[in-house]
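> Generate coordinates for the sequence data below:
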Amino acid sequence: MQLNSYLMFDGNCEAAFKLYEQCLGGKITMMMTHKEAPSADNVSLEWHDKIMHACLELKDRLLMGSDCPPGYFEPPQGFYVQVSVPDPDEAERIFYALAENGKVKMAIAQTFWSARFGMLIDQFGTPWMVNCEQVV
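This is a model prediction of the structure:
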C-alpha cells in the first residue's frame, strides 16, 4: 500500500504545483486541464484552463491535486502535508520557499526532537510541516 496526498485548490492548482515542483525538487508527470479531458464539452469555457488532475513525483511518493469545481472548494483544515529531509539547510530552503507570500505558523528552528522543524500555510492555503530529524 502507498499513501499519498491529494490537494484541492480554488482555481490555482497549476501555480501551486509549479511552486511545489521547484521547491521540493520533484517532477510534474501529469497536468491535465478540463479542456484536455474527454468531458470537456460538459465544462464551462471559463473552467477549461483549470486543472482536472495534477501529479508531482517525489522519489517514491506522489503529490496529487486538482482545482475544485466552482462552489465546491473548502479551505483545508485538520491536516498538514509533512516534508522530511535529512539536511537542516535543505529544510530551511524548502520552508522559506513554501512560506513566501504565505503565513508562518511556527518558525523553523531546532527543537528537542529535530534539527529543524517549522509549520506554515503557503500562499495557496496548503498547510505544511517541514522537518529535519536529529542525527543521533
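
> From here on, just use CA atoms for contacts and neighbour counts.
Fine.

> how about residue 126, what does it touch?
Listed by CA atoms under 8 Å, 6 or more residues apart in numbering, the contact set of residue 126 reads 7, 76, 80-81.

> Give me the most central residue, this protein.
residue 20 (5.6 Å; CA atoms, centre = their mean).

> Now the buried members of the contacts of residue 126.
7, 80-81 (16 or more other CA atoms under 10 Å).

> So which of those residues are in strands?
Assignment to strands by DSSP state E places the following of the buried ones among the contacts of residue 126 there: 7, 81.

> ok, residue 61 touching residue 5?
No. Residue 61 lies out of contact with residue 5 (CA atoms under 8 Å); the separation is 9.1 Å.

> Do a quick rundown of the helices in this structure.
13-24, 88-99 (DSSP state H).

> Which of the ones you listed sits closest to residue 107?
helix 88-99 (9.0 Å; CA to CA).

> From what I see, residue 75 and residue 125 are in contact.
Yes. Judged on CA under 8 Å, residue 75 makes contact with residue 125 at a distance of 6.8 Å.

> Which of those two has more residues huddled nearby?
Per other CA atoms under 10 Å, whichever of residue 75 and residue 125 has more neighbours is residue 125, with 17 against 10.

> quick one more, to check against the first:
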Amino acid sequence: MKTVIEPYLFFRGRCEEAVEFYEAALEAKRVMLMRFEEAPDQPPEGMLAEGWGKKVMHASVWIGETMVMMSDGCGADEGGFDGFRLSIAPENEEQAKKIFDALSSGGSVEMPLGKTFWSPCYGMCTDKFGVGWMVNVVAEQQ
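Sure thing, here's the model as predicted:
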C-alpha cells in the first residue's frame, strides 16, 4: 500500500488570493478551482455563510511534487494554521532565498535563512495567510 499525505488548507475567504500567491511565489501549478456556486450539488441549507457562493469550495495545486488542496471553508470562522508548518526543500541556496523571500513577503520571519548543523540553508517564516513554512536545503551526504 502506498500512502500519501496531502495538505488541505482552509483560507477563511481568501483562497483564490492564496492560490494566486502560491502560483507566483512557488511556481505552483493550478489543477482546478471550483466555486460553491459551480458545484453540481449545493451544500445543505445553512451550511454555507451568506454571500459565499463565489468563494472557493475546492482548489488543487501542485507545489513541486506535492498536491496541496485548498478551500475558503464554509464561513469566515473556519480555518487557522496553528500547530504545524509546511516544509519545502529547494535544490540549492539561491532557490531557497527566492522562495523564502516570496513566502515571507507580507508575512513574518521567525528564523532568517542561515546555515545550521543539518542544512547549509534553513529558515522559518509565516506567509501573509498565516501558513507557517520551513525552507530547508537538504545537505549533501558525504
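
> Rebuild the buried ones among the contacts of residue 126 of structure 1 as CSV, extending it with distance to residue 38 of structure 1.
CSV is the format used below for those (distance: CA to CA, whole Å):
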residue, distance to residue 38 of structure 1
7, 22
80, 33
81, 31
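
> Which of the buried ones among the contacts of residue 126 of structure 1 sits closest to residue 68 of structure 1?
residue 7 (9.6 Å).

> residues in structure 2 aligned with stretch 103-117 of structure 1?
Alignment of stretch 103-117 of structure 1 against structure 2: residues 108-122, by TM-score structural alignment.

> Check the offset of that stretch from the chain's centre.
Here stretch 108-122 of structure 2 is found 20 Å from its chain centre; the criterion is CA atoms, centre = their mean, to the nearest Å.

> just stretch 123-132 of structure 1 next, same as before
7 Å.

> Give the buried residues for that stretch.
Under 16+ other CA under 10 Å, the buried positions of stretch 123-132 of structure 1 are 124-132.

> Reformat those as JSON lines; add distance to residue 70 of structure 1.
Conversion of those to JSON lines gives the following (distance: CA to CA, whole Å):
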{"residue": "124", "distance to residue 70 of structure 1": "16"}
{"residue": "125", "distance to residue 70 of structure 1": "17"}
{"residue": "126", "distance to residue 70 of structure 1": "18"}
{"residue": "127", "distance to residue 70 of structure 1": "22"}
{"residue": "128", "distance to residue 70 of structure 1": "25"}
{"residue": "129", "distance to residue 70 of structure 1": "28"}
{"residue": "130", "distance to residue 70 of structure 1": "31"}
{"residue": "131", "distance to residue 70 of structure 1": "34"}
{"residue": "132", "distance to residue 70 of structure 1": "38"}
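
> and these, which of them are in strands?
127-132.

> Now flag whichever of the residues you listed is closest to residue 98 of structure 1.
residue 128 (8.1 Å).

> I figured that closest one hits residue 80, correct?
Yes. The criterion here is CA under 8 Å, and residue 128 of structure 1 meets it with residue 80 at 5.0 Å.

> Tell me which of the helices of structure 1 is the most buried.
helix 88-99 (a mean of 20; mean count of other CA atoms under 10 Å).

> Check the mean deviation of it from structure 2.
In the superposition with structure 2, the average deviation recorded for helix 88-99 of structure 1 is 0.5 Å (mean CA distance after the TM-score superposition for structure 1).

> report the angle between the axes of that helix and helix 13-24?
On the basis of axes from the mean of the first three to the mean of the last three CA atoms, to 10 degrees, helix 88-99 of structure 1 is oriented at 160 degrees to helix 13-24.

> Reformat the helices of structure 1 as CSV; add distance to residue 51 of structure 1.
Formatted as CSV, those follow (distance: least, CA to CA, whole Å):
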stretch, distance to residue 51 of structure 1
helix 13-24, 6
helix 88-99, 21
